[in-house]
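1. predicted coordinates and the sequence they were generated for:
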Amino acid sequence: MKENKRVLSLLVNNNAGVLSRISGLFSRRGYNIDSLSVGVTADPRYSRMTVVCTGEELILEQITKQLKKQVDVRDIKVLDPEDSVCREMIMVKISTGAEQREGVAAIADIFRAKVVDVSKDSLVIELTGSKNKLEAFIELLEPYEILELARTGIVGLSRGAENVTFL
């Protein structure tokens, strides 16, 4: 049985309890959420949820159908990698002395990452990109001591103007 990954973009009512009800649907049925990002849209009445889940195709279809039935879900799209843009952000705090700062900054430059905080013993670096780009960045930082790491989870939108939902 092949495990597939599905990225779902949900437009939901921006009401209290929506996140709990959506995540509850997953937990009640024993489904795992690999990544979840939520934020308000240009219209404050709605939020966009990007949910990444993994499973057999039949299970993923069932999840999608059950999400469509939720009262607060206004629209749902499966974000096909060929027809969408997905990104993730990480912030990494790295222990650095003065002699290591230049090497860490060089790695950050290669990935077009930003140094967003500098102290005498650490740097905080921000990077946005695909999951593969972020993983490669972390791998190059392995010789240094990573003190903390925070990831946003994936956010995504479909390409083009023809798939836009107007409410």
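-> Thanks, I have it.
2. C-alpha from now on. contacts and neighbour counts both.
-> OK.
3. scan the chain for its longest strand.
-> Of all the segments of type strand in the chain, defined by DSSP state E, the longest one is strand 84-95.
4. what comes into contact with that one?
-> Residues from elsewhere that reach strand 84-95, judged by Cα atoms under 8 Å, 6 or more residues apart in numbering: 121-131, 134, 144-159.
5. mind checking the SS state of Asn32?
-> For Asn32, the assignment made with DSSP: H, G, I helix; E, B strand; the rest coil gives coil.
6. what's near enough to touch it?
-> Applying Cα under 8 Å, 6+ apart, the residues near Asn32 are Phe26, Cys53, Thr54.
7. and here is the other one:
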Amino acid sequence: MKRTITALVNNTSGVLNRITGLFARRHYNIESITVGVTENPSVSRMTFVVAVDSMQNVEQVIKQLNKQVDVLKVKDITDESIVARELALVKIVASPQQRGEVAALVNPFRATIIDVGRESMTIQITGDHPKVEAFIDLLRPYGIKEIARTGITAFNRSTKKPVTDPYRLTLIN
């Protein structure tokens, strides 16, 4: 099953290495990881999407993370009301004649064309994981040259009510 775990950590060198090493020692695959400085420059937020076998394993990982010196707070937010986004840059093969078609795909997804070359285009898309996947699938027929993705970054919503938004991130167990 896939779980989304966030951690607030001291913004010091070596923290990322120690934390990812903990996952590696337990043989958990990190499917995506994002790290960035928070509103406090001395604290970073890490967001992990990990594949684990059971809830018991998730609880054990959280306990191990909490024992790390530089970890301030750890939380499994998978089943909570969250805001989650991913960024992808996609470079596709696009002749001048195909650019209009591609622009027609870009608009409904609120993506942005950020670079145009003689025979290629680079498009930026942000959104939840299913939206980014759907957009990439639509671009495949043009020929994808490169993809760079950030992975999911997330935190809790302001309201604690269950979300009925169909665009909410849904991770498949």
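-> Yep, it's here. The model shown is predicted, which means the values in this text are computed figures rather than measured ones.
8. got a TM-score for the pair?
-> In this superposition the chains share a TM-score of 0.91, using TM-score structural alignment, normalised by the length of structure 1; 159 aligned residues with a Cα RMSD of 1.4 Å.
9. on that earlier part again, residue range for the longest strand of structure 1 in structure 2?
-> Counting by TM-score structural alignment, strand 84-95 of structure 1 falls onto residues 82-93 of structure 2.
10. give me the mean deviation of that stretch from structure 1.
-> Its aligned residues in structure 1 lie a mean 0.6 Å from stretch 82-93 of structure 2 after superposition (mean Cα distance after the TM-score superposition for structure 1).
11. and Ser44 of structure 2, what's its match in structure 1?
-> Ser44 of structure 2 maps onto Ser47 in structure 1, by TM-score structural alignment.
12. can you tell me the SS state at that match?
-> Ser47 of structure 1 is classified as strand under three-state DSSP.
13. is it true that it touches Ala16?
-> No. Ser47 of structure 1 is beyond contact range of Ala16, at 11.2 Å (criterion: Cα atoms under 8 Å).
14. out of these two, which sits in the more crowded spot?
-> The residue with more neighbours, out of Ser47 of structure 1 and Ala16, is Ser47; 22 against 8, by other Cα atoms under 10 Å.
15. which residues does the more buried one contact?
-> Leu11, Val12, Asn13, Asn14, Val38, Gly39, Val40, Thr41.
16. report how many residues lie close to the closest residue to it other than its chain neighbours.
-> Nearest residue to Ser47 of structure 1 in three dimensions, chain neighbours excluded: Val40, at 4.1 Å (Cα to Cα, 6 or more residues apart in numbering). Other residues within reach of Val40 of structure 1 by the criterion other Cα under 10 Å amount to 15.
17. wait, isn't Val40 of structure 1 in contact with Arg48?
-> Yes. The criterion here is Cα under 8 Å, and Val40 of structure 1 meets it with Arg48 at 6.2 Å.
18. doesn't Ile138 of structure 1 fall inside a helix?
-> Yes. Secondary structure assignment places Ile138 of structure 1 in a helix (three-state DSSP).
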